[in-house]
Structure formats: structure tokens, C-alpha cells
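Asker: quick one: sequence and predicted model below, then my questions.
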Amino acid sequence: MARHIDIEKQRETALHDAVDVLLSGHPVAIPTETVYGLAADATNPAAIARIYETKGRPQFNPLICHMASIAMAEEYALFDPISRKLAEAFWPGPLTLILPLKPDSGIHALATAGLDSVGIRIPKGFASALIAAFGRPLAAPSANSSGKISSTSAAHVEADLGDRISLILDDGAAPVGVESTIVKVEKDGSVRLLRPGGLVAKDIERVAGIKLIRPKKASAAIEAPGMLASHYAPGASVRLNATSVEKGEALIRFGGQPIPGEEQAAIVLDLSPQGDLAEAAANLFDHLKTADASGAASIAITAIPDTGLGEAINDRLTRAAAPRP
């Protein structure tokens, strides 16, 4: 099983030991403000291959490359003026920018799935310090089996990947709870939202000075992580916008509002009894895991407002409920 290091109690040990594992070409589970990531050297093809192998992830699905600073990011990618403005406003934080790779970029093609662009973000807290200590970008998808529910705690990582990795860095529960928002600035200056996430769209629009373009339908082209139609899926089937509960179903509701039949549910969970979307986002993956562990064959989920962070929550739930490949 994987070794755990409590960052709050053993920060220097965590930095030293994590760098050693990364230098050996193996992945480390690291905390970020969004979810826990499975991190490895983005310039080392063997290390990147171990991420795909550990997760069981398709290699046509690119990985986000995490940097310690804008200066580091500029060593690997090209910034247009709007992307630069967004980076300065929201990094470190839950925003990923899709940027053109520099011709001599050291990021290996396995991390970008062969694309000529790369998803980059700067995480908050310990992860950024680790990248700075390592001195190279870290490719880091969520620390869970591919397509399954993302991990928001070290315990989640242990339960899923503990027998496949050697080191888990524990910094408590991830405060945001959903992955980063992904945007791409096009050559004509328009900004496309590729994946809603922990940074709400209206804040991006305020800084960019223009409205985000949202896809009208799912695209077959994979331009960024988290774009697969079926993703974030528990073992149980997922039923959205539930207005009643069938006997034996697990129920995940929102806003403290009971619905008919919940007295016969296998378990009742509330993303936020107060109707707080930030709290709901932070609880989303943990509640999905808890509902799945109840043994129910189906998880009923009540409607979530599609505003602010609700857009990211509904994106994850739609992909969790999609037909499995």
C-alpha cells in the first residue's frame, strides 16, 4: 500500500520524498485546491506512461501540465494577450488555459496526446511549492481510476489507487472539490469554455471583457481533459433531476428539500442544506462516493441550479449519468 505523509506535520519531508519519487519517474498523489492529482514529470515519457497505466486512462485524453509560476509556463507555451490577462488574474487558482506549445517545448507528446497545444495551470498551496522544488512541470490528472469519481481526499486516493502508487501526500479535503475550469482563446480573440469548473464563467468573462462561447453539442474532438461524454462515473447508475425516490435508491439532494419517497432510500445525502453552490461543489465527489458505497444500484440526484458553480456541478453529473462505454 502507498505511504502517506501529512503535509501539515511533515512539510519538508513531504517535499523531499515527493521530489525523490518524481525523479525516479514514478507518480505521486498530491493535493490541490480542486481535487487530488496523480502527478509525474511532464517531460519524461516513461513517467507519463505510468500515469496512464496507473489510471487506466486512454492515451488520446491529454493531461493538464501544472506549473509553479507564469515564468515557468512561458518556458513551455505561448501566451496571447487575453490568456496572459486571465493568467495574471486567476493564477494560482482553478483555471486551466489551453495554449500553443513552443516549438522547442520540453513537454512530451504523451502528456498532450500529440496535440500542438497544452493545458496549463498553476495550483495553489503545496502543489506549487512541490513543482518549484522539482524544477519541471508536473502532468497531473485527477488521482482516480479513469472515468471514475475524482478524489477529494487522501482517503479517496488510498481506496482507489493505494495498491498502485508508492506515495500519497495528505493535506486534508480539497476546498474547491471540482476540477479546474478550462478555456481556450482562439486566433480570432474569442474565448471558448471547454470545461466548466471551480472558477465561475462570469468571473472569467469580467476579466476577458467578452462572453465565453459554450459548445452547442458534444464534440468528438478531445481538446482538453474532462471532455469525454462518460466520466466521473460511480458503479451505480445515476438518475438526474429526480423528483421522487424509488425504494432502495441512494438519494443526493440539494438545498435541504425533502422529496417523496426518501424515507425508503438506502441513504440520503445533501450537497448543501443551505443551498450554497460552493459547499455543494466541495461535497460533490465525496457524496457520490458515499452514495455508491451504500450498495444502491441507482443514485437519484435532485436538480441543481445551473448558475455559477452549478454549471460545473451539472457538467460532472451529466457525464456521470451518461451511458458507459
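Answerer: Ah, there it is.
Asker: please count neighbours and contacts with C-alpha atoms only from this point.
Answerer: Noted.
Asker: all helices for the protein, in order.
Answerer: 11-23, 45-55, 70-74, 81-90, 109-112, 126-134, 154-161, 201-208, 277-293, 310-321 (DSSP state H).
Asker: could you dump the ones you listed to TSV with distance to Val238 and mean neighbour count?
Answerer: Shown next, in TSV, are the helices of the chain (distance: least, CA to CA, whole Å; neighbours: other CA atoms under 10 Å):
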stretch	distance to Val238	mean neighbour count
helix 11-23	37	17
helix 45-55	22	20
helix 70-74	38	16
helix 81-90	33	16
helix 109-112	31	24
helix 126-134	32	19
helix 154-161	20	20
helix 201-208	26	16
helix 277-293	10	22
helix 310-321	5	22
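Asker: looking at those, which is closest to Val185?
Answerer: Smallest distance to Val185 across the helices of the chain (CA to CA): 6.6 Å, for helix 81-90.
Asker: which strands and helices sit next to that closest one?
Answerer: Helix 81-90 is packed against helix 201-208, with contacts defined by 3 or more CA pairs under 8 Å, 6 or more residues apart in numbering; DSSP states H and E.
Asker: switch to 10 Å and redo it
Answerer: The contact analysis (3 or more CA pairs under 10 Å, 6 or more residues apart in numbering; DSSP states H and E) places helix 81-90 against helix 70-74, strand 95-100, strand 117-121, strand 181-185, helix 201-208.
Asker: reformat the ones you listed as JSON lines; add distance to Asp286.
Answerer: Formatted as JSON lines, the helices and strands packed on helix 81-90 follow (distance: least, CA to CA, whole Å):
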{"stretch": "helix 70-74", "distance to Asp286": "32"}
{"stretch": "strand 95-100", "distance to Asp286": "22"}
{"stretch": "strand 117-121", "distance to Asp286": "24"}
{"stretch": "strand 181-185", "distance to Asp286": "19"}
{"stretch": "helix 201-208", "distance to Asp286": "24"}
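Asker: out of those, which is closest to Tyr52?
Answerer: Here strand 117-121 is closest among those (CA to CA), at 16.6 Å.
Asker: one more to weigh against that first structure:
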Amino acid sequence: MSKFKQLIEQIMAKRVSIHQEDSIGIAVQLLKAGKVIAVPTDTLYGLACDATNIQAVTSMYHVKQRNEHKPVALCFGEVFQLESWVLVNHLPKNLLKSILPGPVTLLLNSNKNVHKYICRDGKIGVRVPNYQFIRQLTVKLGSPVALTSANLSSEPSAVSCEEFPAIWNKIPAVFDGGVTNIIS
């Protein structure tokens, strides 16, 4: 292997197939260590970190070069987990279960004091993607992940790992699930 290729591999994120047997375990370990990773969802690739670790959320803003006044979404593995973070009693019965999991972000009222990076004016964007990898990841992590698209701010969103190389040198791992199923 050439010295140039070795150098590139040292500074670039490790690419991990989501089909690799221990991919969820690797992702959970990185998130628990406060790292930001790239993951596929049901629509796009996203940057993810442990939503309960504000240093990790701050780091995610820096990786993306995102304005810190723009909130990120919270991603959950199961619909019932939303109740720990947002108010749902006012919603029609079974509404959440009828639209989630799915390719939507819902803006709901917070039911607790949530950090400003996640909560704006008492509201939080929440997701339960229809994608097993990210759902299993959040369940194994034991907390929601903060999630934003895997691209530099103002750049196009990515539906494959190859579409966000500017971020690869800023994160330890990219979890490769192939091309996502973006809905136009």
C-alpha cells in the first residue's frame, strides 16, 4: 500500500457495512464515547450522536458547520419512547402509530427541560425512521440520537456514503447501508 493511501486511511472515517455482524455494537460504542457518526436512515444519510451528551451534540454542529441556532431532530427506535421527551396525550389515539415509523419529522412540545440545541421554543423535532439499523441502534444505545443530514450546511443532502466526503475526516466511522430510499 502506498504511503499516500495509508495517510488517507488514517485521516478518513472507518467505513463499516451495516450488514457486518457487529456494526450496531461498534456504533453504540462510538456513541457512548461521545462521538459523531454517519448512519443511513429511511431517507438520507445522517450525522448522529447521543442526544443526552450535549458535548457530542455540540461536536455534531461543528462537524456539519451548522448554525447552532438551528435545532436537530431526535431519533427514536420505537414510537412509545417519544413519550419520555415530548407531549403526546393531546394527539388523537393511534395517530403516532399510524404515521411512524416513517419518513417524517414531527414537531412536538417538549415535556421536560431539554437543551437548547435540541429544543426550540419548547418544541422538539422527533423521528422514528422506517429503517432497522438506526432503530436498533437507538434501542441498544438506550437513548435517542440527535440526528441531522450528513452534509456540510448548505450542501446537498446525501443518499450514499460517497456524497459527503468533506465530513469523513471529521468523524470516526461511516456506517454504509448503500443508497437510501429518499422520497421525492
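Answerer: Nice, I can see it. What you see is a predicted model; the values in this text were computed from it and never measured.
Asker: about what we covered before: for Phe60 of structure 1, which of the helices and strands packed on helix 81-90 of structure 1 is the nearest?
Answerer: strand 117-121 (13.2 Å).
Asker: onto which residues of structure 2 does the closest one map?
Answerer: Here strand 117-121 of structure 1 aligns to structure 2 at residues 123-127, judged by TM-score structural alignment.
Asker: test my guess that Glu8 of structure 1 contacts Gly125.
Answerer: No. The criterion here is CA atoms under 10 Å, and Glu8 of structure 1 misses it with Gly125 at 11.5 Å.
Asker: common neighbours of these two, please.
Answerer: Asp171 (CA atoms under 10 Å, 6 or more residues apart in numbering).
Asker: burial measure for the counterpart of Ser157 of structure 2 in structure 1, as a count.
Answerer: Alignment note (TM-score structural alignment): Ser157 of structure 2 maps to Ser150 of structure 1. Ser150 of structure 1 has 31 neighbours, counted by other CA atoms under 10 Å.
Asker: and Ser150 of structure 1, how close does it get to Pro62 of structure 1?
Answerer: 16 Å (CA to CA, to the nearest Å).
Asker: same thing with Ser83 of structure 1?
Answerer: Ser83 of structure 1 is 20 Å from Pro62 of structure 1, by CA to CA.
Asker: equivalent analysis for Ala282 of structure 1, please.
Answerer: Ala282 of structure 1 is 25 Å from Pro62 of structure 1, by CA to CA.
Asker: same check, this time on Ile165 of structure 1
Answerer: 21 Å.
Asker: now Ala250 of structure 1
Answerer: Ala250 of structure 1 is 33 Å from Pro62 of structure 1, by CA to CA.
Asker: the two - which one has more neighbours?
Answerer: Per other CA under 10 Å, whichever of Ala250 of structure 1 and Pro62 has more neighbours is Ala250, with 30 against 26.
Asker: the more buried one is in contact with Thr290, isn't it?
Answerer: Yes. With contact defined as CA under 10 Å, Ala250 of structure 1 reaches Thr290; the gap is 9.3 Å.
Asker: what touches both of these two?
Answerer: Common neighbours of Ala250 of structure 1 and Thr290 (CA under 10 Å, 6+ apart) are 267-269.
Asker: just the closest of the residues you listed to Val19 of structure 1, please.
Answerer: The closest of the shared contacts of Ala250 and Thr290 of structure 1 to Val19 of structure 1 turns out to be Leu269 (CA to CA; 38.7 Å).
Asker: surely the closest one is in contact with Ala291?
Answerer: Yes. Leu269 of structure 1 lies in contact with Ala291 (CA under 10 Å); the separation is 7.7 Å.
Asker: shared neighbours, those two?
Answerer: 250-252.
Asker: where in structure 1 does stretch 39-59 of structure 2 align, residue-wise?
Answerer: Residue span in structure 1 matched to stretch 39-59 of structure 2, by TM-score structural alignment: 30-50.
Asker: quick one: end-to-end length of the matching stretch, please.
Answerer: End-to-end for stretch 30-50 of structure 1, by CA to CA: 15 Å.
Asker: same deal with stretch 139-148 of structure 2?
Answerer: Terminal-residue distance, stretch 139-148 of structure 2 (CA to CA): 18 Å.
Asker: okay, it sits on what stretch of structure 1?
Answerer: Stretch 139-148 of structure 2 covers residues 132-141 of structure 1 once aligned (TM-score structural alignment).
Asker: hmm, Asp170 and Ala29 of structure 1 touching each other?
Answerer: Yes. Assessed by CA under 10 Å, Ala29 of structure 1 is found in contact with Asp170 at 8.6 Å.
Asker: need the overlap of contacts for these two.
Answerer: 4, 36, 154, 157.
Asker: and the furthest pair within those?
Answerer: Every pair of those checked by CA to CA; the farthest is His4 and Tyr36, at 13.5 Å.
Asker: spit out the residues that contact these two alike.
Answerer: Common contacts of His4 of structure 1 and Tyr36 (CA under 10 Å, 6+ apart): 29, 154, 168-170.
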